[in-house]
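>>> model this:
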Amino acid sequence: MADSEEKATNEEKPIEPVAENTYTIRPNFMHKFRPAAVKEVIHSVLNEELGEKDYSAEETTEWCKQIGNQITSKLKDTGLDRYKFVVQVVIGEQRGEGVKMGCRCFWDSDTDNYAQDMYINGSLFCVAAVFGIYYY
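Next up, the predicted model:
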């Protein structure tokens, strides 16, 4: 009899919603992805993380992860709650050769955008790009 009472009490508990629906399909003006502000975040992180470093092939993978995580955590603090961020970081050795990067995205041009910045010193270059996609 005790098992049936426990099942009955478990079934009667209402499920509470995680978040209320807002039905917002566009961000308001104050919560829009602004490339200039995001570029400042990228610039500060790149200067903090790479300011004193020389190129090291063994360490660049870890540096890319650290820089990507730092940028993501700082962007979460900016209040762009409904945005999903894709952060891409590329570090290479500076040998005087040219490097070209490109990207293509299929998105809503009214809400989604991107920002990028680069850091160059005598031994390395770093390009970081952040794509902000509004979550409907």
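>>> switch to C-alpha atoms for all contacts and neighbour counts from now on
Fine.
>>> number of nearby residues for residue 54?
By other Cα atoms under 10 Å, the residues close to residue 54 number 14.
>>> residues contacting the closest residue to it other than its chain neighbours?
Excluding its sequence neighbours, the residue lying closest to residue 54 (Cα to Cα, 6 or more residues apart in numbering) is residue 123, at 5.6 Å. Counting by Cα atoms under 8 Å, 6 or more residues apart in numbering, residue 123 makes contact with 54, 55, 93, 94, 95.
>>> nearest residue to the third one other than its sequence neighbours?
So that's residue 93. Excluding its sequence neighbours, the residue lying closest to residue 93 (Cα to Cα, 6+ apart) is residue 124, at 4.5 Å.
>>> ok, now which ones touch the one you found?
54, 55, 91, 92, 93, 94.
>>> Isn't the second one up against residue 121?
No. With contact defined as Cα atoms under 8 Å, residue 55 and residue 121 do not form a contacting pair (9.4 Å).
>>> tell me the SS of residue 18?
coil (DSSP: H, G, I helix; E, B strand; the rest coil).
>>> how much space is there between the nearest residue to residue 74 once chain neighbours are set aside and residue 75?
What sits nearest to residue 74 in space, not counting adjacent residues and going by Cα to Cα, 6+ apart, is residue 41, at 7.2 Å. For residue 41, the distance to residue 75 equals 8 Å [Cα to Cα, to the nearest Å].
>>> Sequence B follows; please return its structure for comparison with A:
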Amino acid sequence: MTTPTDATNKIPAKTTPDVQKDDVFTEWRSRKASINAFSGLKPPGDISSRRKSNLRDLTTHLAGARGAGLRRLTMSIRAKSDISADMVKPTVKKENTYRMRPDDDKGFSVAKVEKAVKELFEDELEGVEYSHDTSSKLACEISEKVKERVKDFNFARFKISVNVIVGQVDDQGMEVVSRCVWDDKLDRSVCVTFKNKSLYVIALIFGVYFE
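So this is what the prediction gives:
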């Protein structure tokens, strides 16, 4: 038999998990509502607040200090879009010419190339002395100048390849060999050498017809 005093001293019944979830959800909604009210956002129940993809609405919504930054971001996006539109150009498709050999007056001329490269070497290398530290750079510069000089002849549909060797004159022998797969009826090669008291230069120029 229980007395009223015993009934009041009983441990209160525990709340069920469903009641606890309802309390947590209610507290979460109240906190979210206060945050939205502080930031100026509409309540989560409003569907229009979820559709903020429009940049104009977003600018109005974030007016103030962040508005200037958003305008700069918009300008940068527009600038990037304009640059990308200018840089992207349609690919020009050219029809096949079906020409298996160059015209008679536009073939690779060995005599013209040899004469032009010899004149270039005499003008550029007459008083140059050999240096181990700058020989590789000198070879690259000579190669580019030779290539530009040959391109001035405008040999149509010919690919130009240049290989330059720079060495020191020191009573030594030198042999250079080159081997290629090409058409001996159309493709041509030229070997031009130069030598002074300090250095020697060997230039191999190849003209390969591109069908």
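>>> Overlay them and tell me the TM-score.
Remark: TM-score between the superposed chains equals 0.83 [TM-score structural alignment, normalised by the length of the first structure]; 122 aligned residues with a Cα RMSD of 1.4 Å.
>>> The residue nearest to residue 74 of the first structure and residue 4 of the first structure: what is the separation?
57 Å.
>>> residue nearest the centroid of the first structure?
The central residue of the first structure, meaning the one whose C-alpha is nearest the mean C-alpha position (Cα atoms, centre = their mean), is residue 85 at 3.4 Å.
>>> Next, that residue: secondary structure please.
strand.
>>> again, but for residue 114 of the first structure
strand.
>>> in the first structure, what residues pair with stretch 118-137 of the second structure?
Aligning stretch 118-137 of the second structure against the first structure (TM-score structural alignment) gives residues 43-62.
>>> returning to that earlier point: top of the contacts of residue 124 of the first structure by number of neighbours, please.
Using other Cα under 10 Å as the neighbour criterion, residue 91 leads those with 20 neighbours.
>>> so it makes contact with residue 127?
Yes. Look at residue 91 of the first structure against residue 127 with Cα under 8 Å: they come within range, at 6.6 Å.
>>> The residue nearest to residue 74 of the first structure: helix or strand, and which one exactly?
For residue 41 of the first structure, the enclosing helix or strand under DSSP states H and E is helix 35-50.
>>> Measure the mean distance from that helix to the second structure post-superposition.
Aligned to the second structure and superposed, helix 35-50 of the first structure gives a mean residue distance of 1.4 Å (mean Cα distance after the TM-score superposition for the first structure).
>>> Any idea how many residues pack against residue 35 of the second structure?
Around residue 35 of the second structure there are 13 residues (other Cα under 10 Å).
>>> Could you tell me where the helix or strand encompassing it falls in the first structure?
Using DSSP H and E, residue 35 of the second structure falls within helix 17-39. On the first structure, no counterpart of helix 17-39 of the second structure exists by TM-score structural alignment.
>>> Sort out which one of the contacts of residue 124 of the first structure lies nearest residue 27 of the first structure for me.
Nearest to residue 27 of the first structure, judged by Cα to Cα, of the contacts of residue 124 of the first structure is residue 91 at 33.1 Å.
>>> so which strand or helix has residue 118 of the first structure?
Residue 118 of the first structure belongs to strand 113-120, assigned by DSSP H and E.
>>> What residues in the second structure pair up with that strand?
Counting by TM-score structural alignment, strand 113-120 of the first structure falls onto residues 188-195 of the second structure.
>>> Need the residues that contact that stretch.
Against stretch 188-195 of the second structure from outside (Cα under 8 Å, 6+ apart): 108, 110, 113-114, 117-118, 121-122, 200-208.
>>> The same query, at a cut-off of 7 Å, please.
Stretch 188-195 of the second structure is contacted by residues 108, 110, 114, 118, 121, 200-208 when judged by Cα atoms under 7 Å, 6 or more residues apart in numbering.
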